[in-house]
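Visitor: no FASTA, just this:
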């Protein structure tokens, strides 16, 4: 689960260090919401898996929308390595597009944030930290991750390319909320979130052995989503960008 948001043109360019802090914080809080609400749901509704998923998905929808609105003007609110790479790819011919040299730093802080968020959720609920034993890497789960990630990329960049960036926060949150239910994997759609969730052996956890396959599926999904964006919206809007205010080399 991840996304992006643009800042208004009036916001001054943000230094890279500030944007990296926002990406770390946003990804950490996103995973905290996902894992923490999963733990709470399992404790509050121990005998009803459907209700647990409803509680988990509802908290994630609200938390994700808030994080995008809050941190989008600083970093673009990617919170997701495949969104970062897709942003670069889809804006690579734009002089003000996302810089390739910032991909690595973004991915590092997003991944670190994902781990930190899981550890924080574990600590708040006093469940201890251990690797998850929840195996998820079946063929149907991997297919679901391809679909979930392709859809996420399409939602984000369809809005960006049609100058409807104000809708990104509610639209992405709504999509992730829906994808919790229409995908068998419950829509991770985010390598950093996948990495973080393996550090919590709770409702939202994923076994480390399942993570590599999930990440590959997410990369494939992002590639498909990006190709569909290019096919459906070939002319990129001049403004705004998912990384508005970013200085470029």
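Guide: Looks like it came in fine. Please read all numbers here as calculations on a predicted model, not as lab measurements. Numbering: from 1, shown residues only.
Visitor: C-alpha from now on. contacts and neighbour counts both.
Guide: Fine.
Visitor: Relative to the whole chain's centre, how far out is the helix or strand hosting residue 35?
Guide: Taking DSSP states H and E as the definition, residue 35 sits inside helix 16-44. On the basis of C-alpha atoms, centre = their mean, to the nearest Å, helix 16-44 sits 10 Å off its chain's mean C-alpha point.
Visitor: which secondary structure elements does it contact?
Guide: helix 49-75, helix 103-125, helix 191-197 (3 or more C-alpha pairs under 8 Å, 6 or more residues apart in numbering; DSSP states H and E).
Visitor: out of those helices, deepest packed?
Guide: Stretch with highest mean neighbour count among the helices and strands packed on helix 16-44: helix 191-197 (a mean of 28; mean count of other C-alpha atoms under 10 Å).
Visitor: mind listing what's buried in the following helix or strand past that helix?
Guide: Proceeding N to C from helix 191-197, the next assigned helix or strand is helix 211-232, under DSSP H and E. With burial defined by 16 or more other C-alpha atoms under 10 Å, the residues of helix 211-232 counted as buried are 211, 213-215, 217-230.
Visitor: Residue 79 - how many residues pack around it?
Guide: By other C-alpha atoms under 10 Å, 39 other residues sit near residue 79.
Visitor: what's the burial count for the closest residue to it other than its chain neighbours?
Guide: Spatial nearest neighbour of residue 79, chain neighbours left out: residue 27 (4.8 Å); criterion: C-alpha to C-alpha, 6 or more residues apart in numbering. Under the neighbour criterion other C-alpha under 10 Å, residue 27 is assigned a count of 33.
Visitor: structure B:
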């Protein structure tokens, strides 16, 4: 990523997160409209576009910023020493702002009030555990392929999130920026603001545990493998 400026990298994180949230919220609205009250069909209509857009966005923007779109991912690469504190903070701010922008765009496309507060309750130990598991799996899905097949990360992340929508009780937010942004949408994919903090805490715990597991699991020859430039990473090589 040496050929990209800090401004370009931050803009890529903002744009990617915005497009991700526009997809999550928009497909949720469309799925709910077309499903005739069948929540399983609505969830399927929400799942497939989300997995697909992740593959597209990571493929497109990984060479620029690493395609994190997720403060938990940026935090992991900061802890690995591959993203400095200044850029990590800038990435996270861009992700949070981009997430909110994506929500507003989705609402605008469906002629809904732009700014809303979700009333959808998502709470309880099962959902908190689900968010920890979802984020744990996501981080391993990113760090594992970076050892041998970095170009596979985009597809792996898209497929993992597609699966996690269905095997987790929380439908796999696995992203603090996504969680915060979805609090501002009183639609199918929303989350009540009171439930945001426990979700984020569970996500951060899952991410840290995954980092520790990856540091051992993917260690070869006494050294932890690092991420090549073409995969999602946070290398400060400017």
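Guide: Ah, there it is. Since this is a predicted model, take the numbers as computed values, not measurements.
Visitor: How alike are these chains, TM-score-wise?
Guide: The TM-score (TM-score structural alignment, normalised by the length of structure 2) is 0.93; 232 aligned residues with a C-alpha RMSD of 1.4 Å.
Visitor: what range in structure 2 does the helix holding residue 35 of structure 1 sit on?
Guide: Aligned using TM-score structural alignment, helix 16-44 of structure 1 spans residues 6-34 in structure 2.
Visitor: on average, how far is that stretch from the matching bit in structure 1?
Guide: With mean C-alpha distance after the TM-score superposition for structure 1, stretch 6-34 of structure 2 departs from structure 1 by a mean of 0.3 Å once superposed.
Visitor: Next, the contact list for the closest residue to residue 52 of structure 1 other than its chain neighbours, please.
Guide: Nearest non-adjacent residue to residue 52 of structure 1, counting by C-alpha to C-alpha, 6+ apart: residue 41, 4.8 Å away. Taking C-alpha atoms under 8 Å, 6 or more residues apart in numbering, we find residue 41 of structure 1 in contact with 51-53, 55-56.
Visitor: how does it look with 10 Å?
Guide: Counting by C-alpha atoms under 10 Å, 6 or more residues apart in numbering, residue 41 of structure 1 touches 35, 48-49, 51-56, 59, 203.
Visitor: ok, residue 40 of structure 1 touching residue 126?
Guide: No. Taking contacts as C-alpha atoms under 10 Å, residue 40 of structure 1 lies outside contact range of residue 126: 11.4 Å.
Visitor: Which residue of the two possesses the greater neighbour count?
Guide: residue 40 (17 against 9).
Visitor: how near is the more buried one to residue 172 of structure 1?
Guide: From residue 40 of structure 1 over to residue 172 of structure 1 the distance is 24 Å, taken as C-alpha to C-alpha, to the nearest Å.
Visitor: Between the helices and strands packed on helix 16-44 of structure 1, which one is closest to residue 247 of structure 1.
Guide: Ranking those by their distance to residue 247 of structure 1 (criterion: C-alpha to C-alpha) puts helix 49-75 first, at 11.3 Å.
Visitor: OK, contacts around the alignment partner in structure 1 of residue 116 of structure 2?
Guide: Structural alignment (TM-score structural alignment) places residue 116 of structure 2 against residue 130 in structure 1. Contact analysis of residue 130 of structure 1 by C-alpha under 10 Å, 6+ apart lists 119, 122, 198-202, 205.
Visitor: tally of neighbours for residue 208 of structure 1?
Guide: Residue 208 of structure 1: 20 neighbours (other C-alpha under 10 Å).
Visitor: Contacts only, for the counterpart of it in structure 2.
Guide: By TM-score structural alignment, residue 208 of structure 1 lines up with residue 193 in structure 2. Listed by C-alpha under 10 Å, 6+ apart, the contact partners of residue 193 of structure 2 are 117-122, 179-184.
Visitor: quick one: residue 173 of structure 1 and residue 30 touch, right?
Guide: No. In this structure residue 173 of structure 1 lies outside contact range of residue 30 using C-alpha under 10 Å: 11.5 Å.
Visitor: if I look at whichever residue in structure 2 pairs up with residue 107 of structure 1, how far off is residue 98 of structure 2?
Guide: Per TM-score structural alignment, the equivalent position to residue 107 of structure 1 in structure 2 is residue 92. Separation of residue 92 of structure 2 from residue 98 of structure 2 (C-alpha to C-alpha): 10 Å.
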